[in-house]
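**Q** this is a predicted model, with the sequence first.
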Amino acid sequence: MHIHQLYRYPVKSLGGQSVASLQPEIRGFADDRRWMFIEPNGQFISRRAVPTMCEFAAEVHDDELCFVRISDGSILGAVAGARNGEKQVDVTVWDDSLTATLIEDAGIPAIATGLGIPGARLVYMTSEDHRPVDARFAKDGEEVSFADGFPYLVTSTASLDDLSGRVGENLDERRFRPNIIVKNDVPFDEDNWTGLKIGTHRFRLPKPCARCIMITQEPDTGARNLRVLAELSAYRKVGNKVMFGMNACWEGGVDHVKVGDPVSVEDR
């Protein structure tokens, strides 16, 4: 097995970047979901409520955060010094409350309006802002960014191919918002993985990922295909949850993780 693809999503709920190599960190890959748009009261804004957010992606270039319209590659706007801010604000991500740094840039109101979230504010998670992984599944010291619950999401090519065959179309891997896609041959073998070695890095896989209505959304247009969730529910339901992919935490390693790196199962 080897790494087929790597993704990071700089801004929560916006499209991400396919990147040849990424630096793992305790909270996820560097620059993965470190920014987030919030309501004036600090509540996070998600494409669950604003599906048109999927039409845009965020890219990091040095210290600039760039917002791109996916359909034609046009630039909606950019924020220079996107990691710099002086004001701390309280934010809420699901049941978690924490502080984050408010990014105050003259271009943000226009960007927010273009994204369909007028009045939204942009925040950044610095090294001083802490959000623990759910204590039911965490080891001491494990943290997560603004992602829904865990620092990493691992999927496999064989599982996607299996689901695509049942749905009757080649499903875009991006609809599942993975960080690490493993090239393999056995569908849903990842259900049995509890530890992976990727290059010099080790990842712990504490639980499967429960999926929601967002996986029915075409990544570039927002068009819904409800059959994706229906087909997955037919054979991947555990209790009242539908599973696809594995949540993961980083347990150390040196240098970057790269597309093509060998992947081995350390624990099952």
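**A** That came in fine, so what should we check first?
**Q** going forward, measure contacts and count neighbours with C-alpha atoms only.
**A** Will do.
**Q** tell me how far Val257 lies from Thr200.
**A** 8 Å (CA to CA, to the nearest Å).
**Q** hmm, I was thinking of Asp129
**A** In terms of CA to CA, Asp129 sits 28 Å off from Thr200.
**Q** which one's more surrounded, Val257 and Thr200?
**A** Val257 (22 against 14; other CA atoms under 10 Å).
**Q** so the more buried one sits right up against Ser21, yeah?
**A** Yes - with contacts counted by CA atoms under 8 Å, Val257 reaches Ser21, the gap being 5.5 Å.
**Q** the closest residue to Val265 other than its chain neighbours: neighbour count?
**A** Closest residue to Val265 apart from its sequence neighbours, by CA to CA, 6 or more residues apart in numbering: Leu196 at 4.7 Å. Applying other CA under 10 Å, we find 21 residues neighbouring Leu196.
**Q** structure B:
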Amino acid sequence: MSSTILTNVTTYPIKSTQGISLNNALVKETGLELDRHFVITDLNGKFITGRTKSALVLVNSNITATGLILNAPGMPELRITYNNFSNKYQNVQVWNDEISAQHCSNEIDQWFSMYLNFSCRFYYLGEHSHREVKGLDHKLSFADGYPLLLISEASLEALNAKLEHPVAMAQFRPNLVVSQCLEFAEDGWHKIRIGEVVFEIVKPCSRCIFTTVNEITGKRNKQKEPLSTLKKFRQAKDKEIYFGQNLIALNEGSIKVGDKVEIISKHPPQEYSVSN
């Protein structure tokens, strides 16, 4: 088999909304530049995701020199400008972490509240915000637990071969997609180099109900697919279901689509039970 290559790079500026495909990207300690640097919360500061508000996956972002431009079904276009953000910081909750986050503006709060039909607020990972990966001296954005997620095309193909209705890679929300490797080869990788960056694969990614949300319709699959099928061959002893690998970047640098993926070192892959 020819060398493994990077085939897709995706950043998700707003947690749980649509990703933006990039031809090249700067990788920082927190992951891809701008990835999960915005989060939507309830009025108490608890984060909101597509797990409970699946319509978020239909919110489209475009990056500009001064901020973002947002579009969503039935909503007027919204321009987000960094210079208009408030100077107020408030603690927001992402899982068990409390992060001091910069409140953006009442106008943006109202836009998301109207779209979701739910009172909410919108925050940015400002210069005074700080969060670390658990157990590692490594900065983190509003991502679930790790800065980056990698999945191979072969792994998705192996899953889709078991599904009645194939799913798109977008339902798993990876930052990095690679091709020209065996299915689940990434399970055994420990350190890899892509472009200028060395990555350490620190943990398989446990999957939840969010993977059942169709990225085009914003609706959940009633049969809980593909999670139900994944459970049959990707459930570990801890009863979690895993698909994809969490990464941290060991240095900052640039990567681009077409870069070779160099496997620097390997480790024993997680074991999974298989059920009928």
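**A** Arrived safely, thanks for sending. What you are looking at is a predicted structure, and each value in this text was computed from that prediction instead of being measured.
**Q** any idea what the TM-score is?
**A** After superposition, the two chains reach a TM-score of 0.91 (TM-score structural alignment, normalised by the length of the first structure), with 260 aligned residues with a CA RMSD of 1.8 Å.
**Q** list the buried residues in stretch 113-120 of the second structure.
**A** Using 16 or more other CA atoms under 10 Å as the test for burial, stretch 113-120 of the second structure gives Ser113, Tyr115, Cys120.
**Q** ok, so of those, who is nearest Met75 of the second structure?
**A** Nearest to Met75 of the second structure, judged by CA to CA, of those is Tyr115 at 6.9 Å.
**Q** count the residues that sit near the residue lying closest to the closest one once chain neighbours are set aside.
**A** Residue nearest to Tyr115 of the second structure in three dimensions, not counting chain neighbours: Met75, with 6.9 Å by CA to CA, 6+ apart. By the criterion of other CA under 10 Å, Met75 of the second structure has 13 neighbours.
**Q** one more: the one 3 residues further on?
**A** For Leu78 of the second structure, the count of nearby residues is 16 (other CA under 10 Å).
**Q** surely it touches Ile69?
**A** Yes - counting by CA under 8 Å, Ile69 is a contact partner of Leu78 of the second structure at 5.7 Å.
**Q** aligned to Gln245 of the second structure, what sits in the first structure?
**A** With TM-score structural alignment as the criterion, the equivalent of Gln245 of the second structure in the first structure is Met246.
**Q** just the strands in the stretch 101-250 of the second structure please.
**A** Along the stretch 101-250 of the second structure, counting by DSSP state E, counting those that start in this stretch, strands occupy 121-124, 148-152, 176-179, 189-194, 197-206, 242-249.
**Q** could you dump the ones you listed to a markdown table with distance to Gly19 of the second structure?
**A** Below are those laid out as a markdown table (distance: least, CA to CA, whole Å):
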| stretch | distance to Gly19 of the second structure |
| --- | --- |
| strand 121-124 | 17 |
| strand 148-152 | 13 |
| strand 176-179 | 12 |
| strand 189-194 | 20 |
| strand 197-206 | 18 |
| strand 242-249 | 17 |
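**Q** my read is that Met102 of the second structure contacts Ser86, right?
**A** To be clear, residue 102 of the second structure is Gln; Met isn't right here. Yes - look at Gln102 of the second structure against Ser86 with CA under 8 Å: they come within range, at 7.2 Å.
**Q** which of the two has more residues huddled nearby?
**A** Gln102 (23 against 13).
**Q** distance-wise, check that one relative to Asn117 of the second structure.
**A** For Gln102 of the second structure relative to Asn117 of the second structure (CA to CA), the value is 23 Å.
**Q** repeat for Leu68 of the second structure
**A** To Asn117 of the second structure, Leu68 of the second structure is 22 Å away according to CA to CA.
**Q** picking up where we left off before, so which of the strands of the stretch 101-250 of the second structure gets nearest Arg234 of the second structure?
**A** That would be strand 242-249 among the strands of the stretch 101-250 of the second structure, by CA to CA, at 5.7 Å.
**Q** mean deviation, that closest one versus the first structure?
**A** Once fitted to the first structure, strand 242-249 of the second structure is off its aligned match by 0.4 Å on average (mean CA distance after the TM-score superposition for the first structure).
**Q** quick one, that strand and strand 148-152 angle?
**A** Orientation of strand 242-249 of the second structure against strand 148-152 (axes from the mean of the first three to the mean of the last three CA atoms, to 10 degrees) gives an angle of 130 degrees.
**Q** ok, which stretches of the stretch 1-150 of the second structure are helices?
**A** 106-116 (DSSP state H, counting those that start in this stretch).
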